[in-house]
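>>> Pasting a predicted model and its sequence here:
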Amino acid sequence: MKAVVCQSWGLPDTLTVQELPDPQAGPGQVVIDVKAAGVNFPDVLIIQGKYQFKPELPFVPGSEVAGVVRSVADDVTTFKPGDQVIAFTPTGGFGQQLVASAQALAPMPPGMDFETAAAITLTYGTSHHAVVDRAALKAGETMLVLGAAGGVGLAAIEIGKALGARVIACASTDEKLEVCKAHGADVLINYSTEDMREAIKAATGGRGPDVIYDPVGGEYAEPAFRSIAWRGRYLVVGFANGDIPKLPLNLTLLKGASLVGVFWGEFVKREPKANLAGMRQLMGWLQEGKIKPHISGRYKLDETAQALNDMAARKITGKVVILP
């Protein structure tokens, strides 16, 4: 099989496409023919050795796939060859085949296409855990989403609207904000051309948002937090900007506000039943049309480095997928 290989820590252009032996299923494992693999910002960090999880070199990056079961170990009874499945694994996604634990698989819902199936696990799982579980966003509340046109940002917008909240989307271009509007955002703020604090003040009547969803970090974190409502919840989702902000902790005191960490990968390991319940709710919303992954680009296997470069340069709206 062909797969993208990371042989040393570095930028996307250091990745190579290689011919590797076909994987074999060990105890409790399943081999999948990968039909689509989701690309996520953590993939950009993992290949540089800059993520919370650091695999041993060499490895095949990519964690989010949809495909067809090729073979199963003798002790696996939950899946069989020919089943269409979604898998979330630490590594191995950017290849024609993937071996994974059967426990890391879920059946694809009837009628779902492979691209959608490969685009829903990490972004929607992260945003559901953040917005529903960690922030406990309620109907009638207001949520501000930074980096709103990215994969997790658009997912947060849709989940906020599914819960009955008012959603303010912040992004760096008017084109990105139009995508946010199409996915349900009520108010649009271009933080490249507008004074973000003044725009938030105007959009909330001076009250501030109840929840702030921040996958970006960097220079926008402090002005956003200074705008938060009394008893607001600030979701620390990630640092796509590259800089980890240092917030004055007196702001939490003045606003009676909470800084809330969001680490979906650890949540999945520690609270699998709660994660499964969240995924079931997401699948229900998907069938009802309340959420719909926005897939803005499709790349071949040998274009994986370009996909990751585009992700790193924040040229992507929503999700992109690799089609091996």
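Noted; the coordinates are in hand.

>>> From now on I want contacts and neighbour counts done on CA atoms only, so please keep to that.
OK.

>>> ok, Gly160 - contacts?
Gly160 makes contact with Val131, Leu137, Met143, Arg166, Val167 under the criterion C-alpha atoms under 8 Å, 6 or more residues apart in numbering.

>>> let's bring in a second one:
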Amino acid sequence: MPTQKALIVKEIGGRVVEVSDWPIAQPGPKQVQIRVTVAGLNPHDQKGRDGGLFIKDNLPAILGNDVAGVVTEVGSEVTKFKVGSEVTKFKVGDRIFAQSAIDAVYRGKALQQYALVEEDHAAKIPNGISEHGAATLPINAITAVVALFHPTAGLGLPAPWTEEAKTFDYAGTTLLIIGGGSNCGRFGIQVAKLAGIGKIVVVGGKESELKPWGATHVLDRHGGDDVVLKRIRDVAGDDLVYAYDCINGPDKQYLGVSALSNTKKGKLARALPSGPIDESKILGGREEASYELADVFGASHLKAETTKPFWDRVGEYLKDGQIVPVPYVVEEGLDADKVNALLDRYRDGKPVTQTQFRISE
């Protein structure tokens, strides 16, 4: 079997190291092999390296779910379209981006020279969009799609491509997003605007950045919980039933719950579902209305009923400017030292801009 260069985790709590004998896998029937050009890393990759998140039972492991590249081989059952002569959804030479699956063999992960991606979780990169820009989407945009539209792992709003969307009152709907300055928040705003939600209230982030993406109100997150809650209530009143917390752990998710209506049953989708909320901290009480929690897991392969229709359309959304990439920085090369330095910044709580590693041209 041919081999390649890859960056791997050999032991939990150790360093990412380079190997040159990682196997190059051949695509299955519904898979596409790509020469990886761009690999994107996110905070959960640091949790994988240092704490074993998703990888502890299957070492050695490769990190990185955000990947872009150039198609080198196409599986035998990749969707075929009849346009004159028969063509496939993807062909050799296409630039595509994808979200790799969480699995035990890591064939789709980003930190290697060649990867396999699933047809259903990939899309062509339109002209005018860079591979780096496209690679900012997979984890964060898919998390937003699941948070807003999945019936149990999200808020259960009708996705705009569904039959239910034809009669749903998006314009009369209010959505609260906590953590608007995060990448999950930035894409949450864009996905909410895509759906046509009328009032998108955001806590945190820069107004000059977030309003052009669709936020109708951008609120200062400073001043204390009572002050922030009053800011939310001044905009949303007591009618809020949809909230999405992109950044807080359970110890601080009480703010989102507190902002929900006291008279109507509301729902909080949380991107960090690692434990119960301390209900003693909820402001204003919940005597008259209950609430639901939705534990968001932004994995395309596990939520395909919600995410595949988005993948089918995201190329057009990018082309039309309905979805735009978030800011990023570029590091050159499949470089273990640079990867470890980035993961260390996540570990140490230092500010990090979405970082893309340029692996090949």
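Here it is on my side, so go on. Computed from a predicted model, the values in this text were never measured in an experiment.

>>> Widest-spaced pair of the contacts of Gly160 of the first structure?
When the contacts of Gly160 of the first structure are compared pair by pair using C-alpha to C-alpha, the farthest-apart members prove to be Val131 and Arg166, with a separation of 12.8 Å.

>>> ok, these two, which is more surrounded?
Summary of the neighbour comparison: Val131 of the first structure and Arg166, criterion other C-alpha atoms under 10 Å, with Val131 having more neighbours (25 against 21).

>>> Name the nearest residue to that one, sequence neighbours excluded.
Excluding the flanking residues, the one nearest Val131 of the first structure by C-alpha to C-alpha, 6 or more residues apart in numbering is Leu137, at 5.9 Å.

>>> since we're on that neighbour, how many residues are nearby?
Counted with other C-alpha under 10 Å, the neighbours of Leu137 of the first structure add up to 21.

>>> Also the one 4 residues further on?
By other C-alpha under 10 Å, the residues close to Glu141 of the first structure number 15.

>>> And for Asn127 of the second structure?
Using other C-alpha under 10 Å, Asn127 of the second structure has 10 other residues around it.

>>> Distance-wise, check it relative to Ala215 of the second structure.
Separation of Asn127 of the second structure from Ala215 of the second structure (C-alpha to C-alpha, to the nearest Å): 27 Å.

>>> just the helices in the stretch 151-300 of the second structure please.
Remark: helices assigned in the stretch 151-300 of the second structure by DSSP state H, counting those that start in this stretch are 183-195, 207-213, 225-236, 254-259.

>>> Present these as TSV; the columns should include distance to Ile359 of the second structure.
TSV is the format used below for the helices of the stretch 151-300 of the second structure (distance: least, C-alpha to C-alpha, whole Å):
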stretch	distance to Ile359 of the second structure
helix 183-195	23
helix 207-213	29
helix 225-236	43
helix 254-259	40
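
>>> for those, which one sits closest to Tyr346 of the second structure?
Closest approach to Tyr346 of the second structure among the helices of the stretch 151-300 of the second structure (C-alpha to C-alpha): helix 183-195, 14.1 Å.

>>> How far off centre is that closest one?
Its chain's C-alpha centre lies 10 Å from the corresponding centre of helix 183-195 of the second structure when counted by C-alpha atoms, centre = their mean, to the nearest Å.

>>> coming back round to it: distance of the residue nearest to Val131 of the first structure relative to Val152 of the first structure?
Using C-alpha to C-alpha, Leu137 of the first structure is found at 16 Å from Val152 of the first structure.

>>> Can you tell me, leaving aside adjacent residues, what's nearest to Ile277 of the second structure?
Nearest residue to Ile277 of the second structure, sequence neighbours excluded (C-alpha to C-alpha, 6+ apart): Pro250, at 4.9 Å.

>>> oh, I was asking about Leu286 of the first structure
The shortest distance from Leu286 of the first structure to any residue other than its chain neighbours is 6.3 Å, reached at Lys292 (C-alpha to C-alpha, 6+ apart).

>>> Map that neighbour across to the second structure for me.
For Lys292 of the first structure, the aligned position in the second structure is Val324, judged by TM-score structural alignment.

>>> Centre-most residue in the first structure?
The C-alpha lying nearest the average C-alpha coordinate of the first structure belongs to Thr123 (C-alpha atoms, centre = their mean; 2.4 Å).

>>> What is the neighbour count of Ile316 of the first structure?
Residues near Ile316 of the first structure, counting by other C-alpha under 10 Å, number 20.

>>> pretty sure Lys199 of the second structure is in contact with Leu175, am I right?
Yes. Using C-alpha atoms under 8 Å as the test, Lys199 of the second structure is close enough to Leu175 to be in contact (6.3 Å).

>>> what's the matching range in the first structure for the host helix or strand of Gln356 of the second structure?
Using DSSP states H and E, the secondary-structure element containing Gln356 of the second structure is strand 355-358. Strand 355-358 of the second structure falls opposite residues 320-323 of the first structure when the two are matched by TM-score structural alignment.

>>> mean shift of that stretch relative to the second structure?
In this overlay with the second structure, the average offset of stretch 320-323 of the first structure from its partner residues is 2.0 Å by mean C-alpha distance after the TM-score superposition for the first structure.

>>> Give me the contact list for that stretch.
35-39, 94, 115, 118-119, 295-301, 304, 307.

>>> residue ranges of the strands in the stretch 151-300 of the first structure, please?
Counting by DSSP state E, counting those that start in this stretch, the stretch 151-300 of the first structure has these strands, from start to end: 166-171, 187-190, 211-214, 233-236, 258-261, 295-300.

>>> Nearest to Pro81 of the first structure, out of the ones you listed?
With respect to Pro81 of the first structure, and counting by C-alpha to C-alpha, the nearest of the strands of the stretch 151-300 of the first structure is strand 295-300 at 24.9 Å.

>>> ok, and for the closest one, which residues are buried?
Within strand 295-300 of the first structure, the residues that qualify as buried are Ile295, Arg298, Tyr299, counting by 16 or more other C-alpha atoms under 10 Å.
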